[in-house]
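have a look; sequence and predicted model below, questions after that.
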Amino acid sequence: MKTSFRKYGRLKGQDLCEITLTNDVGMEVKLLNYGATLESLTLAGVNMVLTLPKSEDYHQERNYLGGTIGRICGRIAKGEWKHGNEVTHLPLNEGENHVHGGLGIDTDVWNFQLQADETSARAVFTIVDYAGHNGFPGNLKVKVTYRLDSQNNLDYKIEALSDQMTIFNPANHTYFTLGKRGADLMMKVAADYYLPVDGAGIPTDGMHPVAGTPFDFRKSRIIGDALAEEDEQLKLRNGFDHPFILNGEKIAAKLESHHFGLEFTTDAPAVVIYTGNHFDHSGICRDFGQYDAVTLEAQYPPVGDHNLQAITLLAGEKFERNCRYHFYQK
């Protein structure tokens, strides 16, 4: 097991570094301390995720590729959090709503430390998001650990602690391809229900059964076939951009191409599946088109009201979220 890093620039008075984790069977993971980002993941010479051409590209334009998104991944309706008799107003950065933490922690330079032994190679990232940043209360310390082992498991853990009551619902935002176009992948999701959303991506009517809809991935099927179905929800978001409520099976989701597979496990109650609907070969992501990749964003499902108890973190309460990405060759 091996770790290394290289400095590639400076931002906000801090060094920008690319970290490499390599296991004993040749799988290589590249990470950035900009946004605690998963930059690339290579198995048998094939990159499994969407990656920009250069490390320097990631901070030129916000793109969410592989980033640790927070304090919130997803949307807060009208940017309002009602707690008791108080209302916290967050910046409205997507129409009438707050999305992805404002100018969130995926745009910050994190501290990092590398560790390697006989069983794993690890990178540990830490940051303090200070009270008032993006309108959030509480000084919040966040720790993200990436751990690669020799069985081609990449573990991803987020831990956090705040000195005041706040809200926190982060997720990793890697776009998976398994060396193919996302729409061509087979996908299976252990979810009997999903959350319909309105045109702005806010849930509107609680859980709906996936049965009889394009959202039924209880058996593996090609993503593109589901995208081609006539469905008002798909039209509203130009594809999949919806929370799936996980039913507790060990493998929460599975992706497969002709040659590779990914088994995804998590202790989160939901996964937001997004099919890169906005990619249009423009900007810093000019190499990517619509439906070129798919995300598996493990988090609490977003809600349409302003009572955000599920994502409320009390002062001194420890937050922990665990994900495992197991890659294999077919």
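Noted; the coordinates are in hand.

when you work out contacts or count neighbours from here on, use the C-alpha atoms and nothing else.
Fine.

if I pick Asn23, what's in contact with it?
Listed by Cα atoms under 8 Å, 6 or more residues apart in numbering, the contact set of Asn23 reads 1-2, 120-121, 148-150, 152.

most neighbours among these, which one?
Of all the contacts of Asn23, Leu148 has the most neighbours under the rule other Cα atoms under 10 Å, reaching 28 neighbours.

here's the one I want to compare it with:
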Amino acid sequence: MKVSETIIGQVHGKEVVAYTLTNPNGISLTAMTYGATITELLMPDKNGKTENVILAMDSLDDYVTHRPYYGATIGRVAGRITKGAFDLDGTAHQVVVNEGGNQLHGGPTGLDTLVWDAEVQASADEASIHFTTIDEDGANGYPGTLSVTVSYTLTSDSEWKITYRATTDQATLFNPTNHVYFNLSGDINKPILQHDLQLNSAAFAELGDENLPSGALLPAEGTPFDFRSGGKLSVAAEGSHPQTRKVAGFDHPFLLQHDEGQPDAILSDTESGRSVKMFTDQDCVVIFMHNGAVDKYTIAGSPVIQYAGITLETQALPDAVNQEGFGDITLHPDEVYSAETIYKFEVQN
């Protein structure tokens, strides 16, 4: 395994360092200390052509200015919190809102906006970047000083492992994710609608007003949300289901049915031969298809088209603190939060 590092700029008066891990199969992963963000994932296709298969900004300044969440570590709480309000152990809390009247992805200065510390470890079989940060008590309105470690490991078997670990000195909320967008074609100007998705999920969370969960988990069977037998992503953009029409595609949480030893999801692109298998210990994956075009910034010099990429954001169900039956995302001082997601990259000829 090979490891290299480059200083790419400064944010908040701190140097931002990008680390690149490369395995013997021609796959390399680059991640930077700003936001513990993955900025490049190079992968060969079935013809041996190597391309970046994730969405990434053209410069560090673009990440800071536009905050697109591409590849970033999201938290303390991924997704939306209704009105930025919740009750925690009998105490009412109000966090900072940043999307209308709600909080999105941890607030205006979430974990994706911090410059993390980092250490690198490498052996013959794998290499890891261990990102660490302290999110201070009161940051974005959250109680408790939160200590977080996020590790990215690239293996010789072409797995990207993401592991999370966190502790707190006061009861708080923690539900992180990584917001990487895949486009397995390797071409930012080619939409992901012809990608195939297989997903081990029989239910999805309904979206209500302001794209907040309504609290209902709906059966996927007979809807565009049923990918248990696989299907094209185009069904979400072309269908007439009120939930896909509401957001021009998917921006939905899917409840996962874990089968031991089996991937929770498989995303593949027939033309390039590339595929990624996802394994996670989390309850849910939020799937978002970059449902709108963007012209205020570019990727590789081009405006960002509609359906430029797809996220598979593993996490607890969004707004769990306000939705009965969505699980518990409270972290107490005597607990250690831990979670893992693995993306395994393969090429079929």
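Looks like it came in fine. This is a predicted model, so every value here is computed, not measured.

please state their TM-score.
With the length set by TM-score structural alignment, normalised by the length of structure 1, the two chains reach a TM-score of 0.96; 330 aligned residues with a Cα RMSD of 1.6 Å.

follow-up on the earlier one: which of the contacts of Asn23 of structure 1 sit farthest apart?
Spatial extent of the contacts of Asn23 of structure 1 (Cα to Cα) is set by the pair Lys2 and Asn152 at 13.7 Å.

so how far is Leu246 of structure 1 from the equivalent of Leu331 of structure 2 over in structure 1?
In structure 1, Leu331 of structure 2 lines up with Leu313, judged by TM-score structural alignment. With distances taken as Cα to Cα, to the nearest Å, Leu313 of structure 1 is found 22 Å from Leu246 of structure 1.

for the contacts of Asn23 of structure 1, which one is nearest Pro302 of structure 1?
Leu148 (29.8 Å).

so the closest one is in which element?
Using DSSP states H and E, Leu148 of structure 1 maps to strand 140-149.

so where is the next helix or strand after that strand in structure 2?
Going down the chain from strand 140-149 of structure 1, the next helix or strand is strand 153-162, by DSSP H and E. Mapped onto structure 2 using TM-score structural alignment, strand 153-162 of structure 1 covers residues 159-168.

that stretch vs structure 1, average offset?
For stretch 159-168 of structure 2, the mean deviation from structure 1 after alignment is 0.6 Å (mean Cα distance after the TM-score superposition for structure 1).

name the residues of that stretch that are buried.
159-164, 166-168 (16 or more other Cα atoms under 10 Å).

what lies in contact with it?
With Cα under 8 Å, 6+ apart, stretch 159-168 of structure 2 has contacts from 144-154, 331-333, 335-345.

run through the strands of the stretch 1-150 of structure 2 in chain order.
For the stretch 1-150 of structure 2, the strands defined by DSSP state E, counting those that start in this stretch cover 2-11, 14-22, 28-32, 37-44, 50-52, 73-74, 80-81, 85-88, 91-94, 103-104, 117-122, 126-135, 146-155.

for Lys190 of structure 2, find the nearest of those.
Among the strands of the stretch 1-150 of structure 2, strand 50-52 comes nearest to Lys190 of structure 2, with 13.0 Å by Cα to Cα.

contacts only, for the residue lying closest to Thr3 of structure 1 once chain neighbours are set aside.
Excluding the flanking residues, the one nearest Thr3 of structure 1 by Cα to Cα, 6 or more residues apart in numbering is Leu21, at 4.8 Å. If you count contacts by Cα under 8 Å, 6+ apart, Leu21 of structure 1 has them with 1-4, 28-30, 121-123, 148.

sorry, back to before: now tabulate the strands of the stretch 1-150 of structure 2 in CSV and tack on distance to Ala236 of structure 2.
Below are the strands of the stretch 1-150 of structure 2 laid out as CSV (distance: least, Cα to Cα, whole Å):
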stretch, distance to Ala236 of structure 2
strand 2-11, 38
strand 14-22, 35
strand 28-32, 30
strand 37-44, 26
strand 50-52, 25
strand 73-74, 25
strand 80-81, 22
strand 85-88, 31
strand 91-94, 35
strand 103-104, 23
strand 117-122, 39
strand 126-135, 35
strand 146-155, 31
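
what's the most buried one of the ones you listed?
Highest mean neighbour count of the strands of the stretch 1-150 of structure 2: strand 73-74, a mean of 26 (counted as mean count of other Cα atoms under 10 Å).

in structure 1, what residues pair with it?
So strand 73-74 of structure 2 sits over residues 68-69 in structure 1, by TM-score structural alignment.

distance check, the residue located most distally from the centre of structure 2 against Leu207 of structure 2.
Distance from the C-alpha centroid of structure 2 peaks at Gly90, with 30.8 Å (Cα atoms, centre = their mean). Gly90 of structure 2 sits 27 Å away from Leu207 of structure 2, going by Cα to Cα.
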